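[1] Pasting a predicted model and its sequence here:
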Amino acid sequence: MASSSAGIVTGLVTAALVTVGVLAHQASVSAPTDLDRSRATVDPAPGAVKAPRDRRHPDALPAGSGTGERVVYSVDDDRVWLVGPANKVRRTYEVTPSTVDPAPGTYRVTSRSNRVTGSDGVPVEHVVRFTSAEGVAVGFSAAVDGSTAKPDPDRRTGGIRESRADGDAMWTFATIGRQVVVVP
């Protein structure tokens, strides 16, 4: 009888360990991790004010936009900075924003496509995606025909449009994992 009870206890312990293992695996699969780079890693503080810009030098890198090699995108100024080592701006240029803005924060480039059709139906090249907002992928791209027309305000689009030359520079600079800092 003792060996029968021991066998039952061993079976119950084994079943319990398997159940705990399965539940732990499910929790780890569904829980966000540091590898989820499509989420902002810095939330703006409630009531935060926009970082002051150098009005004498509108192309100047925004204060508080981080350090190291990165892409900086200002939602309010519709401008991008490609920042190299030692905080040196390699290139800055104006962009045409999409109808969906990413939240201010720090992201990483998650995917790239050489040529696709944009969410607005326009053929685009050098697509560099870094997040999603309102169910739309958000990233930088250049229209193959070179156009940078404002998108239809009645459509949710995530393509931040660049000229083809600026798109080439972004494509070369913003590889998978590159930091993208979005500022107001």
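    Arrived safely, thanks for sending. The model shown is predicted, which means the values in this text are computed figures rather than measured ones. Numbers count the residues shown, from 1 in each chain.

[2] CA atoms for contacts and neighbours, from now on please.
    OK.

[3] helices or strands up against the longest helix seen in the chain?
    For the chain, the helix that runs over the most residues, judged by DSSP state H, is helix 2-30. Helices and strands touching helix 2-30, as assessed by 3 or more CA pairs under 8 Å, 6 or more residues apart in numbering; DSSP states H and E, are absent.

[4] Show me the residue at the heart of this structure, geometrically.
    By CA atoms, centre = their mean, the chain has its centre lying nearest to residue 130, at 2.6 Å.

[5] quick one: buried residues of the helix or strand hosting that residue?
    Using DSSP states H and E, the element containing residue 130 is strand 123-133. Of the residues in strand 123-133, 124-133 count as buried by neighbour count, 16 or more other CA atoms under 10 Å.

[6] That strand packs against which elements?
    strand 105-108, strand 111-117, strand 136-143, helix 164-173.

[7] next up, a second structure to put side by side with the first:
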Amino acid sequence: MAARLPSWAWVTGLTAGATAAVVVLAVQADHGPHPTAAVTRPSASASPHPHATVTPKEPADPALPDQSGDGRRIVYSVGEKRVWLVDATGRATRTFTVWPGTVSPQPGRYSITLRTQSLKGSDGVEIEHVMYFTKVSGVNVAFSNALDGASPPPANGQKLGGIRMHKEDGAALWSFGDQGTKVAVVD
């Protein structure tokens, strides 16, 4: 004769099975598409569509500065603290913000004179994707990014010519600009 399981054993087994199923479904749902909430705003005027949905616009990238040259180039705006990568047709393919050093280049036309994969910056930070393009008062001015992706530490009175950027932007700039690539510096 077979032994009967007590009711508490059945309840415990079913509860454990149900909990496991819920966990599996939750993990699967976490990896699936996530719904987004629609933004609705009330209108001051009468509308034939009282429940119209307003889709927020993506913020537009800042326009490429006028008088930044032509052709394939890197454009650096000292005032906007921003870089644009411009293809041969004159279209900006990427733009991003940067953290400039304490020494800024004068507006003008330059070119990449030296590329170094990685080194220790004059501020003591390990950097990579270093692309030199001018010198100001004996200080080298170059684009780079910190190996750890961090923004530069305070300068503490040092004269620094590093124009730092996020790690992914540094990699994009490194891929874009070879030695000789034009650099346009604007206000």
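    Thanks, I have the structure now. Computed from a predicted structure; not experimentally measured.

[8] Residue 97 of structure 2: neighbour count?
    16 (other CA atoms under 10 Å).

[9] circling back: just give the closest residue to the aligned partner of the residue nearest to the centre of structure 1 in structure 2, not the sequence neighbours.
    The equivalent of residue 130 of structure 1 in structure 2 is residue 133 (alignment by TM-score structural alignment). Spatial nearest neighbour of residue 133 of structure 2, chain neighbours left out: residue 112 (4.5 Å); criterion: CA to CA, 6 or more residues apart in numbering.

[10] Counterpart of the one you found over in structure 1?
    In structure 1, residue 112 of structure 2 lands on residue 109 (TM-score structural alignment).

[11] Looks like its match contacts residue 129 (just checking).
    Yes - if you go by CA atoms under 8 Å, residue 109 of structure 1 and residue 129 touch, sitting 5.7 Å apart.

[12] Would you check that residue 158 of structure 1 makes contact with residue 141?
    No - using CA under 8 Å, residue 158 of structure 1 is not in contact with residue 141, being 9.7 Å away.

[13] So between the two, which is more surrounded?
    residue 141 (33 against 28).

[14] What sits closest to that one if chain neighbours are left out?
    Using CA to CA, 6+ apart and skipping residues adjacent in sequence, the residue nearest residue 141 of structure 1 is residue 127, 4.4 Å away.

[15] got the contact list for that neighbour?
    Residues in contact with residue 127 of structure 1 (CA atoms under 8 Å, 6 or more residues apart in numbering) are 112-116, 139-142, 171.

[16] Try it again at 7 Å.
    With contacts defined as CA atoms under 7 Å, 6 or more residues apart in numbering, residue 127 of structure 1 is in contact with 112-114, 139-141.

[17] Check residue 86 of structure 2 too.
    By CA under 7 Å, 6+ apart, the contact list for residue 86 of structure 2 reads 72-74, 92-93.

[18] Likewise for residue 121 of structure 2?
    residue 127.

[19] Quick one: map it onto structure 1.
    Under TM-score structural alignment, residue 121 of structure 2 pairs with residue 118 in structure 1.

[20] before we move on, back to that, how far away is the residue nearest to the centre of structure 1 from residue 12 of structure 1?
    47 Å (CA to CA, to the nearest Å).

[21] for residue 135 of structure 1, same thing?
    Applying CA to CA, the value for residue 135 of structure 1 to residue 12 of structure 1 is 45 Å.
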